[in-house]
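Engineer: I would like the atomic coordinates for the input below:
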Amino acid sequence: MNINEIARLAGVSRATVSRYLNNGYVSEEKKAVIHRVIEETGYQPSSQAQMLRTKKTRLVGVILPKINSNTISREAAGISDILTKKGYQIILANTNNDIEEELKYISLFKDNQVDGVIFIATILTRRHKKLLKECKVPVVILGQLLEGYPCIFQDDYKAAGRITEQLVQTGNKFGYITVTDKDEAVGQQRKAGVVDTLARYGRELQPKCVKTGDFTLESGYEAARELFQEQGDVDTLICATDTMAAGAMTWLKENGYRIPQDVQVAGIGDSPLGKILEPKLTTIHFYYKTSGMEAAEMLTSLMESGNGGVCKEIKMGCELVLRGSHRDPVKSK
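Structural biologist: Now for the predicted structure:
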């Protein structure tokens, strides 16, 4: 089955079918006939032929740091929901937090291999920024704020501040498990939110009470071991992610600490893991799936406008989720 046969069955010219397939003007009557014939025959136009005519691939590259992360999977689900509805296919590029892999995929996608790119970013180096400037297709950054680019990002500073405000009511000595400062959002902004909020309450996050993990359960476990072996009087622990908080709670319980009586613990991110811990984890909820949807909407607008569109920055909201791993200020009085 080809376009000529569709035209013959529909009783219209080949040019009319071509206009229909490429969203050109066709009368409503002829549209209905062509649509019926295509439905009955199961005809699918050649994607290669369409690409040659329109110079569009209908492909979107999504560069992500870790495909088995709950955060990333929620963002990817939101991206997929929107792009699929709009007729795009997705090429997922999983980099396993390898900067060289990220750079390789940006280089691959930048010269019209795809119609646009969503880059779920963690660390943005000079090499990243150089390659992004060379991109000939629209790029949306998800998860970080990068000046001059359309961005969707979380209010990491506010999130960390809100969880700290809750725990400072019943906490005396604070510990914090962070990630690398090269990650501006999770590493820098969340730590700054904790430090500044404690300062407003006349408290201090001592440098010796800060340990660094790498987002994993295992790193949270090891960071907690190191922290509490050195600073056994810490009674409040905030972790930059729920996953690291889960690892920390495991170490604490294995070593006889009661949660929250001896040590109250909180994470950030509201992953499903936090809901099955005992006690359940107090945390901050981010709207990750909505963030992915917003990124996809922004990218499709840029791809379809043809002139670059407006460069938007969207800071997402967050919500405090109180469960059982923190001390209740009312009961503590």
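Engineer: hey, let's count contacts and neighbours off CA atoms from now on
Structural biologist: Will do.
Engineer: ok, now which ones touch the spatially closest residue to residue 258 that is not a sequence neighbour?
Structural biologist: Leaving out its chain neighbours, the residue that sits closest to residue 258 by CA to CA, 6 or more residues apart in numbering is residue 252, at 7.6 Å. By CA atoms under 8 Å, 6 or more residues apart in numbering, the contact list for residue 252 reads 224-225, 258.
Engineer: which one of the residues you listed sits closest to residue 104?
Structural biologist: residue 224 (35.4 Å; CA to CA).
Engineer: is it true that the closest one touches residue 251?
Structural biologist: Yes - contact between residue 224 and residue 251 holds when scored by CA atoms under 8 Å: they sit 6.7 Å apart.
Engineer: where exactly do the strands run in this structure?
Structural biologist: With DSSP state E, the ranges of strands along the chain come out as 59-64, 89-94, 116-120, 139-142, 151-154, 174-178, 210-212, 236-239, 264-266, 283-286, 313-316, 318-321.
Engineer: make JSON lines from these and add mean neighbour count and distance to residue 275 to it.
Structural biologist: Converted to JSON lines, the strands of the chain look like this (neighbours: other CA atoms under 10 Å; distance: least, CA to CA, whole Å):
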{"stretch": "strand 59-64", "mean neighbour count": "24", "distance to residue 275": "25"}
{"stretch": "strand 89-94", "mean neighbour count": "16", "distance to residue 275": "27"}
{"stretch": "strand 116-120", "mean neighbour count": "26", "distance to residue 275": "25"}
{"stretch": "strand 139-142", "mean neighbour count": "26", "distance to residue 275": "26"}
{"stretch": "strand 151-154", "mean neighbour count": "24", "distance to residue 275": "21"}
{"stretch": "strand 174-178", "mean neighbour count": "26", "distance to residue 275": "20"}
{"stretch": "strand 210-212", "mean neighbour count": "20", "distance to residue 275": "24"}
{"stretch": "strand 236-239", "mean neighbour count": "28", "distance to residue 275": "16"}
{"stretch": "strand 264-266", "mean neighbour count": "30", "distance to residue 275": "12"}
{"stretch": "strand 283-286", "mean neighbour count": "23", "distance to residue 275": "10"}
{"stretch": "strand 313-316", "mean neighbour count": "17", "distance to residue 275": "23"}
{"stretch": "strand 318-321", "mean neighbour count": "17", "distance to residue 275": "11"}
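Engineer: now the second one, please; I'll put the structures next to each other:
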Amino acid sequence: MENKTKVTIHDIAEKLNITASTVSRALNNNPRISELTRKAVLKTAKQLNYQPNHIAAALRHGKSHIIGIIVPTADRAFFSSVVRGIEDMANNLNYKVIICQSYDNYEKEIQTIDALLSARVDGIIASIGKNTENFDHFKRIQAEGIPLVLFDRTTDALEVSQVMIDDYLGAYKVVEHLIQQGCRRIAHFTSPKKVSIFKERLRGYSDALSDYGIPYDEELVVQSNLQLVDGRESMEKLLKLKERPDGVFSASDYGAMGAMQVLKENKFKIPQEVALAGFSNDPFTSFTDPALTTVDQFSMTMGKKTAEIFFEQLKSGNKEAVPQKIVLKPELIIRESSMKRGA
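Structural biologist: Now for the predicted structure:
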């Protein structure tokens, strides 16, 4: 037995001189097994460092009690908070989660879905990567007959349940606030990718300008990946314009933070000369100097709502589940970075 790389229930059975089926029942807390036998099995399993084969169990029982969660990156407060909301409910229902990162890489996203399906997960919850424009790999999840729920970064190309924030309304509120603070040349940092959230934030920006009689100026809309370095580069580009902006709305807090750094390095007064606002209410936004105006996406609530829909689908067997679209209302968090006219 010393030469075996993996201990099985047959090894435990041989050690205790009982049947493998008895070991299996004991490990699964079957009431037909005596407490004495159950304790002996658990003790021996621990001694032999037995690790259950979840894939084999899933094949036998049709359920693994494991769900896959795919996020672009787990080191962002927004995504980690959503995952926590999902995981809290999953744990309460005795489900475990596998958290995977796509890094906004299309090929990585495909490979991740392949791995999760091979692991026989009971379903997948995902936020689509920025670079994903073909959704065949997500359609394969549906073809497998297991639940798929999307959150935050979603697409109408798939007939699946979705949970998101009203990105349009959040962006509209930000731009309206900047206009009310006296801004007339408001720049916008957006993403060039075909992700719904950024398209909706751009639409909210454009409509707010239009409703207040301010013309849309293409040179004030800067596309990037919306990271810190992108925010810096975008702000540097805007400062070279003949007529610089007096307000900046970034579709991400990181982009706004990059802009803030460049403005401070160039001795611009925030918000008196350039007002700033971001989107997501990342934890650092309340600690910047000045504190950053942003939009709260209620990430924990999004996670819990996503989990609710997912487990409803799982319970129904995913056959009669009608796709749901849950849109959460955002909240504008006004801080010093945009308050040209004070509170």
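Engineer: quick one: which of the strands of the first structure is nearest residue 73 of the first structure?
Structural biologist: strand 59-64 (9.5 Å).
Engineer: which residue numbers in the second structure does that closest one align to?
Structural biologist: Per the alignment by TM-score structural alignment, strand 59-64 of the first structure matches residues 66-71 in the second structure.
Engineer: quick one: distance of the matching stretch to the chain centre.
Structural biologist: Remark: stretch 66-71 of the second structure is offset 11 Å from the chain centroid, using CA atoms, centre = their mean, to the nearest Å.
Engineer: mean shift of that stretch relative to the first structure?
Structural biologist: By mean CA distance after the TM-score superposition for the first structure, the fitted stretch 66-71 of the second structure averages 1.2 Å away from its aligned residues in the first structure.
Engineer: if we can go back for a sec, among the contacts of residue 252 of the first structure, which recur in the second structure?
Structural biologist: Counting by both residues aligned by TM-score structural alignment, their matches' CA atoms under 8 Å, the members of those that carry over to the second structure are 224, 258.
Engineer: buried subset of the contacts of residue 252 of the first structure?
Structural biologist: Taking 16 or more other CA atoms under 10 Å as the criterion, what is buried in those is 224-225.
Engineer: next step: the contacts of residue 252 of the first structure restricted to helices.
Structural biologist: 224-225 (DSSP state H).
Engineer: looking at the contacts of residue 252 of the first structure, which is nearest residue 273 of the first structure?
Structural biologist: Comparing the contacts of residue 252 of the first structure against residue 273 of the first structure with CA to CA places residue 224 closest, at 17.8 Å.
Engineer: quick one: map that closest one onto the second structure.
Structural biologist: Residue pairing (TM-score structural alignment): residue 224 of the first structure is matched to residue 235 of the second structure.
Engineer: quick one: its match and residue 259 touch, right?
Structural biologist: Yes - here residue 235 of the second structure reaches residue 259: they are 5.1 Å apart, a contact under CA under 8 Å.
Engineer: quick one, what contacts the aligned partner of residue 121 of the second structure in the first structure?
Structural biologist: Taking TM-score structural alignment, residue 121 of the second structure has residue 114 as its aligned residue in the first structure. Applying CA under 8 Å, 6+ apart to residue 114 of the first structure gives the contacts 56-61, 137.
Engineer: same check for these, but in the second structure.
Structural biologist: The contacts of residue 114 of the first structure retained in the second structure, by both residues aligned by TM-score structural alignment, their matches' CA under 8 Å: 56-61.
Engineer: any idea how far residue 151 of the first structure is from the closest residue to residue 257 of the first structure other than its chain neighbours?
Structural biologist: Distance criterion CA to CA, 6+ apart; nearest residue to residue 257 of the first structure, sequence neighbours excluded, is residue 263 at 6.9 Å. In this structure, residue 263 of the first structure and residue 151 of the first structure are 37 Å apart, going by CA to CA, to the nearest Å.
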